[in-house]
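# coords below, sequence missing:
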């Protein structure tokens, strides 16, 4: 089997774009996500287009038992993972802290922080046993700055930033590379999920400027992963040209 990339949240957006890019580059793929039908459709499409081997596993990263059961259940050959892309994540709501929806807070913390930890703990041990590996964590400009009403989402992405640094130190003796990629405004399903299906409100987020698209981030992740073994890109921030900071966007 060729090199293997395991991608969480592969059913849409950046995760799906990463699946296309890594399949194009000859990787075998383990694709995970909550929506089984989308996983099956994506796997079929990539197999036909790139003739690559693909395994799929449908589970919610925020559910510890599901993560353990599904990753343990992957055939041993598929556990020889070269690249883990911790992409699964989301934002819910855009309210000031005093009006925040506690269910939204828990969803973001459980997915963005605990989900990343659950997956990383298992896969990092595979990598240690295999003597190789590269973990790429999807952060956000929200992990570098805090913006109006971003409070808990920003906190979760600050946590990803800190965890990335901690992983880099802890896994250093094992030769495992660790990288965080922090995008600015990317037009995916992100805002639609944040606004709970309100397509019109989500569309307005990107009015008047050209945002990044999922492919931009996937190609950046591929660049990071394809560096020689002695090179590790610790931390990378990527923004649309029209965006200077989290809250500073030039709109025409």
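Sure, I can see it. Bear in mind the structure is a predicted one, so any value in this text is a computation, not a measurement.

# only C-alpha atoms for contact and neighbour calcs from this point on.
Fine.

# so the residue nearest to residue 177 when sequence neighbours are not counted versus residue 224, what's the distance?
Spatial nearest neighbour of residue 177, excluding adjacent residues (C-alpha to C-alpha, 6 or more residues apart in numbering): residue 134 at 4.5 Å. Residue 134 is 10 Å from residue 224, where distance means C-alpha to C-alpha, to the nearest Å.

# helix or strand right after the longest helix along the chain?
Ranked by residue count and defined by DSSP state H, the top helix of the chain is helix 151-170. For helix 151-170, the following helix or strand on the C-terminal side (DSSP states H and E) is strand 177-183.

# burial check on the closest residue to residue 36 other than its chain neighbours, number of neighbours?
Once flanking residues are discounted, residue 36 sits nearest to residue 58: 5.4 Å by C-alpha to C-alpha, 6+ apart. Neighbour count of residue 58, defined by other C-alpha atoms under 10 Å: 22.

# second structure for comparison follows:
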């Protein structure tokens, strides 16, 4: 019985660790890089009243994309005047050039990801030792409590993943709508072409766009076209993303 409890708890903790790591891995970093790549398009080189111009461009990019890019809203909240002053000084040390990779490393996002990975790895490796100690002490109530917390946490991770796909899904279908002909001329092939065009355009830019586009492969477009027919051949991003279980 003790062995079974130990195995179950270990599997749950490792599963939770893996889920949390996969959820955070790369997302913070890619969101940060996306922001600064967009800033770079509007401001390739910082010159003159650079700090004022940098703040203006960052606010402009945040306002433009924060509703469609997961986590961008949270990033934008951290980029207040003082934070941007620090980044501005860093950009000056880099010959006034905006380098998204270096800025995001400077802003500690990649370092934070590594710390999360180390913490979760430590949790996984130490699980057996902790469980053995708890069993030896006959702390079964604590074991069950940890198991319950781990299970709830995993459920929250799954729900959070769904929420994170919602905003990029809506963004993609707003762009798809722009690529499509008039409603009465929309065909399944036209829908497929429009989705392909938008996915290729934003695949390497919008975080999680790849996850959304992968769910639109195979027979998914055919099923989606049938749904759009029921909607009167109109593209409604909200209802489409709910239909695709991304919102």
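That came through fine. Because the structure is predicted, anything quoted here is derived from the model rather than measured.

# overall similarity of the pair, as a TM-score.
The TM-score (TM-score structural alignment, normalised by the length of the second structure) is 0.24; 97 aligned residues with a C-alpha RMSD of 5.5 Å.

# so the residue nearest to residue 177 of the first structure makes contact with residue 222?
No - if you go by C-alpha atoms under 8 Å, residue 134 of the first structure and residue 222 don't touch, sitting 11.6 Å apart.

# out of the two, which sits in the more crowded spot?
When residue 134 of the first structure and residue 222 are compared for neighbours, residue 134 comes out ahead with 23 against 14, by other C-alpha under 10 Å.

# let me know whether my guess that residue 135 of the second structure is in a helix holds.
Yes - per DSSP: H, G, I helix; E, B strand; the rest coil, residue 135 of the second structure lies within a helix segment.

# which stretch of helix or strand covers residue 19 of the first structure?
Using DSSP H and E, residue 19 of the first structure maps to helix 13-24.

# name the helices or strands packed onto the helix or strand harbouring residue 73 of the second structure?
According to DSSP H and E, residue 73 of the second structure maps onto helix 72-78. In terms of contacts (3 or more C-alpha pairs under 8 Å, 6 or more residues apart in numbering; DSSP states H and E), helix 72-78 of the second structure is packed against helix 27-42, helix 50-65.

# can you tell me which of those is most buried?
helix 27-42 (a mean of 20; mean count of other C-alpha atoms under 10 Å).

# angle of that one against helix 50-65?
120 degrees (axes from the mean of the first three to the mean of the last three C-alpha atoms, to 10 degrees).

# next one: residue 229 of the second structure from residue 188 of the second structure, what distance?
10 Å.

# same question, residue 16 of the second structure
Residue 16 of the second structure is 40 Å from residue 188 of the second structure, by C-alpha to C-alpha.

# of the two, which one has the most company?
Shown here are residue 16 of the second structure and residue 188; by other C-alpha under 10 Å, residue 16 has more neighbours (22 against 16).

# so what's that one up against?
By C-alpha atoms under 8 Å, 6 or more residues apart in numbering, the contact set of residue 16 of the second structure is 150, 151, 153, 154.

# part of a strand, is it?
No - counting by three-state DSSP, one finds residue 16 of the second structure to be helix, located in no strand.

# ok, it to residue 126 of the second structure distance?
Distance of residue 16 of the second structure to residue 126 of the second structure, given as C-alpha to C-alpha: 14 Å.

# same check, this time on residue 157 of the second structure
22 Å.

# tell me the SS of residue 124 of the first structure?
Relying on three-state DSSP, one would call residue 124 of the first structure helix.

# tell me, how many residues neighbour it?
For residue 124 of the first structure, using other C-alpha under 10 Å, the count is 21.

# ok, now residue 4 of the second structure?
9.

# am I right that residue 138 of the first structure is in contact with residue 116?
No - if you go by C-alpha under 8 Å, residue 138 of the first structure and residue 116 don't touch, sitting 9.6 Å apart.

# anything in contact with each of the two?
Counting by C-alpha under 8 Å, 6+ apart, the contacts common to residue 138 of the first structure and residue 116 are residue 86.

# how about residue 62 of the second structure, what does it touch?
Listed by C-alpha under 8 Å, 6+ apart, the contact set of residue 62 of the second structure reads 35, 72, 73, 76.

# ok, back up a step: list residues touching both of residue 134 and residue 224 of the first structure?
Shared contacts of residue 134 of the first structure and residue 224, defined by C-alpha under 8 Å, 6+ apart, comprise residue 179.

# from residue 16 of the second structure, how far off is residue 4 of the second structure?
In terms of C-alpha to C-alpha, residue 4 of the second structure sits 18 Å off from residue 16 of the second structure.

# circling back: might one say that the residue nearest to residue 36 of the first structure is in contact with residue 33?
Yes - using C-alpha under 8 Å, residue 58 of the first structure is in contact with residue 33, at 5.1 Å.
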